[in-house]
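**Q** what's the 3D shape of this:
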Amino acid sequence: MNKSELVAAMAAKAEMSKKDTEKVLKAFEEVVTEELAKNGKVQLVGFGTFDVAERSAREGRNPQTGEPMSIPASKAPRFKAGKALKDAVNAK
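**A** Just a heads-up that it's a prediction; the model follows:
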């Protein structure tokens, strides 16, 4: 499912126009992005949690040459699914 298909499905479920639904989705993306940029987290009970994972600096190897190289520390966004979402995905 791509973004336009997601907007159409959400609009149908919420009985809203696609234009308004797209605004809501864009606002959600912006709020989550801003919160994660501040090292915060967004927790949606039953759905899951968006947070930031810290990756420490480490030594790696160039796969083409086998030469050692330094990989700097970084932060990565992460999503951890909640119990209700896991249960829905695993329902038979």
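**Q** going forward, measure contacts between C-alpha atoms and count neighbours the same way
**A** Fine.
**Q** What are the buried residues along stretch 61-69?
**A** Residues of stretch 61-69 include none that count as buried (16 or more other C-alpha atoms under 10 Å).
**Q** Would you mind measuring the gap between the ends of that stretch?
**A** End-to-end distance for stretch 61-69, by C-alpha to C-alpha, to the nearest Å: 5 Å.
**Q** Contacts for it next, please.
**A** 59-60 (C-alpha atoms under 8 Å, 6 or more residues apart in numbering).
**Q** Once you drop chain neighbours, what's closest to the residue most central in space within the chain?
**A** The centroid of the chain falls nearest to Phe79 when counting by C-alpha atoms, centre = their mean (5.3 Å). Nearest residue to Phe79, sequence neighbours excluded (C-alpha to C-alpha, 6 or more residues apart in numbering): Phe50, at 4.6 Å.
**Q** and that neighbour, what does it touch?
**A** Per C-alpha under 8 Å, 6+ apart, neighbours of Phe50: 32, 36, 41-43, 77-80.
**Q** I'd like the structure of this one too, to check against the first:
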Amino acid sequence: MNRSELVYEISKRTATTPNDVNGVLDALGDLMRECAADGSKLQIAGLLTLERVERAARTGRNPRTGEAIEIPAQPLVKLTPGSTLKAAAKGER
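**A** The predicted structure is shown next:
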């Protein structure tokens, strides 16, 4: 499902305008980016948790030459599914 399909489905299910839904999705995206940037945790109970984590520095291998290379530490965004999302993936309602 792409964004326009998502906007249509949400507006249909909530009896709101697509413009209102777009505004909410934009605001949610802004909040997610802010949380990822400042390292705070965003949790939507039962649905998902978003948090910034640090990947440790490690040694890797160049696939062509087999030479060892150092991969620096870097921040990542981790999305963890909540209980209702996990249940939906199992086919439960």
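**Q** Overlay them and tell me the TM-score.
**A** The pair, once superposed, lands on a TM-score of 0.91 when counted by TM-score structural alignment, normalised by the length of structure 1; 92 aligned residues with a C-alpha RMSD of 1.2 Å.
**Q** from what I can see the residue nearest to the centre of structure 1 touches Ala53, true?
**A** No: here Phe79 of structure 1 does not reach Ala53: they are 9.7 Å apart, not a contact under C-alpha atoms under 8 Å.
**Q** follow-up on the earlier one: contacts only, for the residue nearest to the centre of structure 1.
**A** Residues near Phe79 of structure 1 by C-alpha under 8 Å, 6+ apart: 48-51.
**Q** Serialize those residues to CSV and add fields for distance to Val7 of structure 1 and secondary structure.
**A** Converted to CSV, the contacts of Phe79 of structure 1 look like this (distance: C-alpha to C-alpha, whole Å; DSSP: H, G, I helix; E, B strand; the rest coil):
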residue, distance to Val7 of structure 1, secondary structure
Gly48, 20, strand
Thr49, 21, strand
Phe50, 21, strand
Asp51, 24, strand
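**Q** Let me have the residues you listed in CSV, adding distance to Lys23 of structure 1 as columns.
**A** Shown next, in CSV, are those (distance: C-alpha to C-alpha, whole Å):
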residue, distance to Lys23 of structure 1
Gly48, 22
Thr49, 22
Phe50, 20
Asp51, 23
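**Q** most surrounded residue in these?
**A** Among those, Asp51 has the most neighbours (other C-alpha atoms under 10 Å), with 21 neighbours.
**Q** For the residue nearest to that residue when sequence neighbours are not counted, give its distance to Phe47 of structure 1.
**A** Leaving out its chain neighbours, the residue that sits closest to Asp51 of structure 1 by C-alpha to C-alpha, 6+ apart is Lys41, at 4.5 Å. With distances taken as C-alpha to C-alpha, Lys41 of structure 1 is found 14 Å from Phe47 of structure 1.
**Q** on that earlier part again, quick check: neighbours shared by Phe79 and Ala53 of structure 1?
**A** Joint contacts of Phe79 of structure 1 and Ala53 (C-alpha under 8 Å, 6+ apart) do not exist.
**Q** Since that was my last question, I'll sign off now.
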